[in-house]
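Undergrad: A structural model of the following input is requested.
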Amino acid sequence: MELAQIGIKAGLVVIIFAISLVMAMYSTYAERKVAAFLQDRVGPNRAGKWGILQPLADGGKMFMKEEIIPTRASGLLFIVGPALAIMTACIGSAVIPWGQKIVAGNTIIDLQVTDINVGILYIFGVVSLGVYGIMIGGWASNNKYSLLGAIRAASQNISYEISMGLSIIALLMVTGTLSLKEIAEQQHSWHWNVLYQPLGFLLFLVCAFAETNRSPFDLPECETELVGGYHTEYSSMKLGFYLFAEYINMFISSAVMATLYFGGYNYPGMSWMAGHMAVWMPHAAPVIVPLIGTAVLFAKIVLFIFFFMWVRWTIPRFRYDQLMDLGWKILIPLAITNIVLTGAWITVHDKFFK
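TA: From the prediction side, this is the model:
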């Protein structure tokens, strides 16, 4: 790889990392504003106009709070837990295609850190590693509530990853590839995968709530039973890392769902827009058209994040036995049924309509 391309990739990594942190920061603000709207309140309104600086105030508070490590905690692992959680949350964005390639003169900028042919497996691997940060933190805290929260997180993760994997198998049968870039490119115009895999998307969405520990599946940090769950003993920025990891995971999950099922950076009329832009602004079109696609992808992500928040403040939390019953007795059989139906549909389509 040329030195210039290495610099471009490094710059893209920094930009995506910064965007992930900003999205996590302002997701906390949006969460409180959405909750206030649904509960007929005002929400944060003191730090800056409309409370827009509230995330900065919260971040400053996290940095300045006293750093406490319990006497009987496992010191090194107590630090490793939140570090691992935030690291695995951030590296999931490496394979997401944020837009088409930008052509600026002789420079080509690919809006994807890396396009590996097993991108979906990479996402699953990263998600699987994320639960270790929770497990390590809960165990190292030497607190029964933290340990119970960590055990819940691990069992919940195992249960719902199976359903999520099975829902993706049906999607792979339709797309024929594991590359997120290729899946996005196949969904031009209105050929979005959600139209071909509505049940698969619904299963993936429910599992995404469980994987990100969002209500109504936030049992690992259930404050009514476990005080604060796996991060009960944490304070200062260690607690901040766990909270940031949750919101970054929500951002990445929204990006993955938008890419897999809702066309990613594609939108209706994209080819028409590209053709006319090439006539109207031939020199600027190779830059503007991909950026419009990126803006469309972020609009879809914001809608998914709003949906995550809407559900949190609308639906009550499941009991733990209900959570596990849903995963093993309902979602897995539905996912297997979806695979069978998809296989039958593909067989009939290939035999009679090709």
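Undergrad: When you work out contacts or count neighbours from here on, use the C-alpha atoms and nothing else.
TA: OK.
Undergrad: Where do the helices of the stretch 1-150 of the chain begin and end?
TA: Secondary structure of the stretch 1-150 of the chain (DSSP state H, counting those that start in this stretch): helices located at 3-38, 54-64, 75-91, 119-140, 144-175.
Undergrad: And the spatially most central residue of the chain, how close does it get to residue 209?
TA: Relative to the mean C-alpha position of the chain, the nearest C-alpha, by C-alpha atoms, centre = their mean, is the one of residue 253, at 1.9 Å. Using C-alpha to C-alpha, to the nearest Å, one obtains 9 Å as the distance from residue 253 to residue 209.
Undergrad: Kindly report the same for residue 13.
TA: Residue 13 is 26 Å from residue 209, by C-alpha to C-alpha.
Undergrad: Likewise for residue 155?
TA: Using C-alpha to C-alpha, residue 155 is found at 15 Å from residue 209.
Undergrad: downstream neighbour of the strand or helix carrying residue 325 in the secondary structure list?
TA: Assignment of secondary structure by DSSP states H and E places residue 325 within helix 320-325. Using DSSP H and E, the helix or strand that follows helix 320-325 towards the C-terminus is helix 332-352.
Undergrad: between that following helix and helix 144-175, how big is the angle?
TA: Interaxial angle, helix 332-352 versus helix 144-175 (axes from the mean of the first three to the mean of the last three C-alpha atoms, to 10 degrees): 10 degrees.
Undergrad: What are the buried residues along helix 332-352?
TA: By neighbour count with 16 or more other C-alpha atoms under 10 Å, helix 332-352 contains the buried residues 332, 334, 335, 336, 337, 338, 339, 342.
Undergrad: want to put them side by side, so please do this one too:
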Amino acid sequence: MDLLTFKIILVVALFILSLTVAAYSTWAERKVAALMQDRLGPNRTGPLGLLQPLADGGKFFFKEDFIPQNAEKFLFILGPALVMFISLITGAVIPWGRSLNIGGYSFSLQVANIDVGVLYLMGMVSIGVYGIMIGGWASNNKYSLIGAIRASSQMISYELAMGLALLSIIMMCGSLDLGAITEAQSHGKIWHFIPTVSGMNWNVFYQPLAFLIFFVAALAECNRHPFDLPECETELVAGFMTEYSAMKLGLYMFGEYVNMFISNALITVLFFGGYNYPGIDWVTHNYGENIAGVLSIAAFLLKVFFGIFVFMWVRWTLPRFRYDQLMHLGWKTLIPVALINLLITGAIILAFN
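TA: So this is what the prediction gives:
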């Protein structure tokens, strides 16, 4: 198998994985909500309600596709398409596993191993704002427009705190390459003096404050509770999605769940060692590259799915912020704390070097 064929297979596999996780995240959301509220959740469509995402998908496909008379038709269609497209291509630079050996050749489980992977991801996140803003403005509805303005203000505000949290990780690892950041968490000592097991030198032990800032910012970027002000049904009906129906509404909703999946994949890479797991070098030495590679994929996805569960747990636990509280937290709390953390990180790096 040549490299091009492997990359095509990997792209298709990631596309299917992202859509499957997004679909079944809707099922998991309802099950977690039911767990929190002491009820059953979906239990009619198949065993344990596992066919519920298929029923929801069929409903979206067969509902009437309505476009408001005075809407900007091209932009109205472009909005949800852009959100879904950006959500899917962000996974291209994430290392989903260590490597697989096929036909004597070692293949990296990363579609695009570029030196500026972090910048690529931040750029894609910034472009994603346009999908929501375009959709809200093109709807020609005041509630949709207010929701879109809220979304753009919120996402731009929390991108700053997210970027500052990222800078501390970049300073520590000395690279913008997500593959290099993952490998840096395979060996070493925590704060240079606590020995670690192979695969357990995770950045969250070095940067717990940066992790907390990044996690909160990721919730805001994904429009998840308690930061779902852009689609606040009590004030804005459904915000920027008010005029959408059928599969266009489905694309917005699926885009949010894909964003949640990719956000947790990025959190796993930056703070929880990516595909590294305890004893990964021992497994590679004793059982070969392929067994270690498959286990690395399983370890990565296990961390990601736990992160998704925490996102859902937060949604069904915390109440929604007021908008002034949301902006206060972003500008007056997270950004100053992230700057202080960056200053401390720089001082520690200079002291040890």
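Undergrad: follow-up on the earlier one: check what contacts the helix holding residue 325 of structure 1 and list those residues.
TA: With C-alpha atoms under 8 Å, 6 or more residues apart in numbering as the contact definition, helix 320-325 of structure 1 has outside contacts at 156, 159, 217, 219.
Undergrad: biggest separation within those, which pair?
TA: Comparing all pairs in these by C-alpha to C-alpha, the longest separation belongs to 159 and 219, at 13.4 Å.
Undergrad: These two: which has the busier surroundings?
TA: Neighbour comparison, residue 159 of structure 1 and residue 219: the larger count goes to residue 219, with 26 against 22 (by other C-alpha atoms under 10 Å).
Undergrad: Could you check how far that one is from residue 145 of structure 1?
TA: Separation of residue 219 of structure 1 from residue 145 of structure 1 (C-alpha to C-alpha) stands at 12 Å.
Undergrad: wait, which of the helices of the stretch 1-150 of structure 1 is closest to residue 280 of structure 1?
TA: Closest approach to residue 280 of structure 1 among those is made by helix 3-38 (28.2 Å; C-alpha to C-alpha).
Undergrad: Quick one: distance of the closest one to the chain centre.
TA: For helix 3-38 of structure 1, the gap between its own C-alpha mean and the chain's C-alpha mean amounts to 12 Å (C-alpha atoms, centre = their mean, to the nearest Å).
Undergrad: Measure how it sits relative to helix 75-91, angle-wise.
TA: Here helix 3-38 of structure 1 runs at 100 degrees with respect to helix 75-91, directions being taken by the same axes, to 10 degrees.
Undergrad: Show me what helix 3-38 of structure 1 is packed up against.
TA: The helices and strands touching helix 3-38 of structure 1, judged by 3 or more C-alpha pairs under 8 Å, 6 or more residues apart in numbering; DSSP states H and E, are helix 54-64, helix 236-261, helix 285-312.
Undergrad: So for residue 139 of structure 1, which of those sits nearest?
TA: Across the helices and strands packed on helix 3-38 of structure 1, the minimum distance to residue 139 of structure 1, taken as C-alpha to C-alpha, is reached by helix 236-261, at 14.8 Å.
Undergrad: Read off where the closest one ends up in structure 2.
TA: Using TM-score structural alignment, helix 236-261 of structure 1 lines up with residues 246-271 of structure 2.
Undergrad: Tell me which residue of structure 2 matches up with residue 309 of structure 1.
TA: Mapped onto structure 2 by TM-score structural alignment, residue 309 of structure 1 lines up with residue 312.
Undergrad: Surely that match is in contact with residue 27?
TA: No - under the criterion of C-alpha atoms under 8 Å, residue 312 of structure 2 makes no contact with residue 27, lying 11.3 Å away.
Undergrad: hmm, back to that, quick one: closest of the helices of the stretch 1-150 of structure 1 to residue 279 of structure 1.
TA: Put simply, out of the helices of the stretch 1-150 of structure 1 the one that sits nearest residue 279 of structure 1 is helix 3-38, at 28.3 Å, with distance taken as C-alpha to C-alpha.
Undergrad: counterpart of residue 5 of structure 2 in structure 1?
TA: So residue 5 of structure 2 corresponds to residue 7, using TM-score structural alignment.
Undergrad: re earlier: more neighbours, residue 155 and residue 209 of structure 1?
TA: When residue 155 of structure 1 is set against residue 209 and neighbours are counted by other C-alpha under 10 Å, the residue ahead is residue 209, at 20 against 14.
Undergrad: What lines up with the more buried one in structure 2?
TA: Under the alignment (TM-score structural alignment), residue 209 of structure 1 pairs with residue 219 of structure 2.
Undergrad: The host helix or strand of its match vs structure 1, average distance?
TA: Counting by DSSP H and E, the secondary-structure element that holds residue 219 of structure 2 is helix 208-221. After superposition onto structure 1, the mean distance of helix 208-221 of structure 2 to its aligned counterpart is 0.5 Å, using mean C-alpha distance after the TM-score superposition for structure 1.
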